[in-house]
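how would this look folded up:
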Amino acid sequence: MKIKEWRIMKLAIVNNDLGSGGAEKLIYDMALELKKDKSLKFDVIILNSKNEIYKKELEKENINVIALDSKYGIYNPFHIFKLRKILKNYDIVHAHVFPSQYWVGFSKKILPKNIKFLTTEHNTTNNRRNKWIFYYVDRFVYRSFERIICISDLAKDNLREWIKDEKICKKVKTINNGIKLSKYSKEISNLRENLNLDEKDIVVTMIARFTDQKDHKTLIRAMENLPKNYKLLLLGEGEKEEEYKKLVNKLKIENRIKFLGFRKDIPDILKITDIGVLSSNFEGLSIAALEIMASGCPLIGSDVEGVRDLIKNIGILYEHKNIKDLSEKIFDLGENIDFREIIGKKCLKASQEYNVESTVEKYKDIYWELKGR
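Next up, the predicted model:
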């Protein structure tokens, strides 16, 4: 039966781009689930289409993506006025990461009052919180949103501590990130041969954008201390990629580290992975970590906020930025298959709490609550 037009919710999802980051992966997975709901029409709006990995994937699924492309980049405040022209056509506006979060918040000031706004806070901290001026700007922006969704309880607690505004804090709640768990339960793949990996190789994998936040340098330098049969697969892309390739060449370990770029076959790669690593300086609730865990891989993570809270007593933590400690933790797992299996099973069990279907249902409840059924 056809749903009456007035009962259909019109939703705008706004983000900087659709590159290979965790927020973008969440938007992609959520969009595929939202598409199944006939009572909802939505578009994904991005500030920049240069980094368009998931843009192409969404368009293959006939999901509309609107790019605001500006020659001045994503930090151009004129996006506020571009957004105003577009967002007036929606019931609900859902903003994601900075600076799109800012531009959406500012645009609300010049949009009809009946449009409802929410945002998702994807990290436990950010660089803005190191500068006092952003304390006041953040408070101004967050007041624009009817709901502020944090991807973990720690992200929620840290945001409330930063904002220190009772009215804003009442709007904050947690919805954990989720992934499509069924994708990661496949049989063993034959990718080892395709990637020129020997059966005796211990395969270490990290999935992350090449940015300072992810601290690939510590992992790359840790590989220098490990035996030659330890091979590292780096999945992702980003502005630091060339710098890290130069570091690998300088250390003369280029035959042991493969830069694989963005991959659609992450579940297959994780099935040939012996050890997953997340070496970040900070995290929210890492999609990459959930992918590794859902594949039954043992996960080693830096002992920092967002990583510690996810894998403490489940995976293995190493001292943040301690190259020697990381290399020893990798070696201990690599040399003991029984230990790997024990940690891998614990990671797999813990990952089952984070399915994207549940995440989407919780977001939909908030969308409808804001719109009013």
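
switch to C-alpha atoms for all contacts and neighbour counts from now on
Will do.

I'd like to know how far K324 sits from N225.
Look at K324 and N225: by C-alpha to C-alpha, to the nearest Å, they are 8 Å apart.

If you tally nearby residues, what's the number for Y72?
The local packing of Y72 (other C-alpha atoms under 10 Å) involves 9 other residues.

That one: helix or strand, and which one exactly?
For Y72, there is no helix or strand it lies in under DSSP states H and E.

so how far is F78 from it?
Separation of Y72 from F78 (C-alpha to C-alpha): 9 Å.

repeat for R209
From R209 across to F78, the span is 27 Å (C-alpha to C-alpha).

ok now do the closest residue to G284 other than its chain neighbours, which residues does it touch?
Closest residue in space to G284, ignoring its immediate chain neighbours: N123 at 3.7 Å, by C-alpha to C-alpha, 6 or more residues apart in numbering. Residues counted as contacts of N123 (C-alpha atoms under 8 Å, 6 or more residues apart in numbering) are 150-151, 155, 282-285, 306.

Check the residues you listed and tell me the two furthest apart.
Maximum pairwise distance among the contacts of N123 (C-alpha to C-alpha): 14.9 Å, between C150 and F282.

more neighbours, those two?
Neighbour count, other C-alpha under 10 Å: between C150 and F282, C150 has more, with 26 against 22.

to compare against the first, here's another:
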Amino acid sequence: MQIIYVITKAERGGAQLHVLNLIQHQLKQGHNVFLLCGTEGFLTEKATVLGAQVILCPEIIHPIHPLHDIKALFVIRQHLRRLAPNLVHAHSSKAGILTRLACYIEKIPCVFTAHGWAFSEGASLGQRLLGKALEKWIARLGQSIITVSEYDRQLAISKKVAKPSQLFTIHNGIESITFPSQSENVRPKNTLIMVARFAKPKNPKLLLEAMPLLPKNVHCILVGDGPSQSQCKKLTTKLNIESRIEFTGESDNIPALLGSASIFILLSHHEGLPLAIIEAMRSGLPVVASDVGGIPELVEDGVTGFLVPRYAKPKTVASLVLKILNDSELLEDMGKAARKRYLMHFTEKIMLDKINNVYQNVIDNY
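This is a model prediction of the structure:
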């Protein structure tokens, strides 16, 4: 089978890691895999190493504009005609809209994964209105849509963006890893960690503002890169917490970093279903995270961690972190519960089996 994956940007992020997992799986199954991407970066480099054929399509990264979008649609259609795939799987809003339209015109089976909607709460009013209108229009073509959380599926249904029969919830999943026994892997008791892109929706500023309210022996590891990183570094200086914060930048060794921490933190304003939280659960970490998007489907409040309101105050975050840190039994129990929940619901195999079923259903019924 010949499969094309299409995504707007190659920068490291949850959607890109998800696509990389799909590419790796399909290559192992003996399929021919192509990646059509608007930029070069993390995803294109990794996909090339795996053996996928990468095609750059910079036309799809422009802001929405009739002339640019007509050109991008033309280029995508050219690639579809040349490669004649059995299936196309699109990711991210801009690439998703253009690719679904191109596949409809060229009569090629297509699946779209929504890694959160542009009209989710937390996005700007203009973004919500435009995103809803475009998604509602393109969904009329009738193609299957995978949502990474039931929250996103229900949101699309409530906004009448797509028919319920078009929408399939498939939670993200990641590869299982065997970790050392507790006796071999004693965790630090006072280390927090956040793995996320430094950007406004991830809200790293709130975690930093909570740090002065925690004991001075509590440290924090911030993993990732992005446009707001320099602002966050300035904030650590302003708050006089530089010695307690470690900025690692991007890392290919996330499991080891998670293994050096005691609690995972993610305080986003809006989310789909963050892979970073699933990685933390796999590592047996309690999670303190925002009650937004699909996060409540990952974090069982009071069992595997704690949920905080979207616009929580630093005091709220600090109090929940201290509640876990000050109770070693709770810390251990939450970590074990998180690991168990990952194994039951969020492994890579569970996700891939469900996605393959959607693929087969789409091809058989086209």
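
With both chains overlaid, what TM-score comes out?
The TM-score (TM-score structural alignment, normalised by the length of the second structure) is 0.88; 351 aligned residues with a C-alpha RMSD of 2.5 Å.

Under the alignment, what does the residue nearest to G284 of the first structure map to in the second structure?
For N123 of the first structure, the aligned position in the second structure is G116, judged by TM-score structural alignment.

got it, and K231 of the first structure?
Counting by TM-score structural alignment, the partner of K231 of the first structure is H219.

can you tell me how far its match sits from A199 of the second structure?
Distance from H219 of the second structure to A199 of the second structure, by C-alpha to C-alpha: 21 Å.

Which one's more surrounded, the two?
Taking other C-alpha under 10 Å, H219 of the second structure and A199 do not tie; H219 has more neighbours (21 against 16).

K189 is in contact with the more buried one, correct?
No: taking contacts as C-alpha atoms under 8 Å, H219 of the second structure lies outside contact range of K189: 9.8 Å.

if we can go back for a sec, any idea how far L50 of the second structure is from the match of N123 of the first structure?
G116 of the second structure is 27 Å from L50 of the second structure, by C-alpha to C-alpha.

can you check S93 of the second structure too?
Distance from S93 of the second structure to L50 of the second structure, by C-alpha to C-alpha: 25 Å.

follow-up on the earlier one: so which of the contacts of N123 of the first structure hold up in the second structure?
Of these, the ones still in contact in the second structure (both residues aligned by TM-score structural alignment, their matches' C-alpha atoms under 8 Å) are 150-151, 155, 283-285.

need the residues you listed in CSV with distance to M293 of the first structure and secondary structure, can you?
Below are these laid out as CSV (distance: C-alpha to C-alpha, whole Å; DSSP: H, G, I helix; E, B strand; the rest coil):
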residue, distance to M293 of the first structure, secondary structure
C150, 21, strand
I151, 17, coil
A155, 21, helix
E283, 16, coil
G284, 16, strand
L285, 13, coil
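
of those, closest to Y90 of the first structure?
Closest to Y90 of the first structure, out of all of these and judged by C-alpha to C-alpha, is C150, at 22.9 Å.

got the contact list for the closest one?
When contacts are counted by C-alpha under 8 Å, 6+ apart, C150 of the first structure touches 120-123, 156, 172-176.

What of F119 of the second structure?
Applying C-alpha under 8 Å, 6+ apart to F119 of the second structure gives the contacts 127-132.

Are we agreed that it is in a helix?
No: per DSSP: H, G, I helix; E, B strand; the rest coil, F119 of the second structure lies outside any helix segment and is coil.

how much space is there between it and S183 of the second structure?
Taking C-alpha to C-alpha, one finds F119 of the second structure at 47 Å from S183 of the second structure.

Strands along the stretch 151-300 of the second structure, start to end?
Using DSSP state E, counting those that start in this stretch, the strands of the stretch 151-300 of the second structure run over 167-169, 191-195, 219-223, 245-249, 263-266, 287-290.

Might you report the residue contacts of S286 of the first structure?
By C-alpha under 8 Å, 6+ apart, the contact set of S286 of the first structure is 22, 177, 306-307.

what's the counterpart of it in the second structure?
Alignment note (TM-score structural alignment): S286 of the first structure maps to P274 of the second structure.

go on, Y54 of the first structure?
Here Y54 of the first structure is matched to L43 in the second structure, going by TM-score structural alignment.
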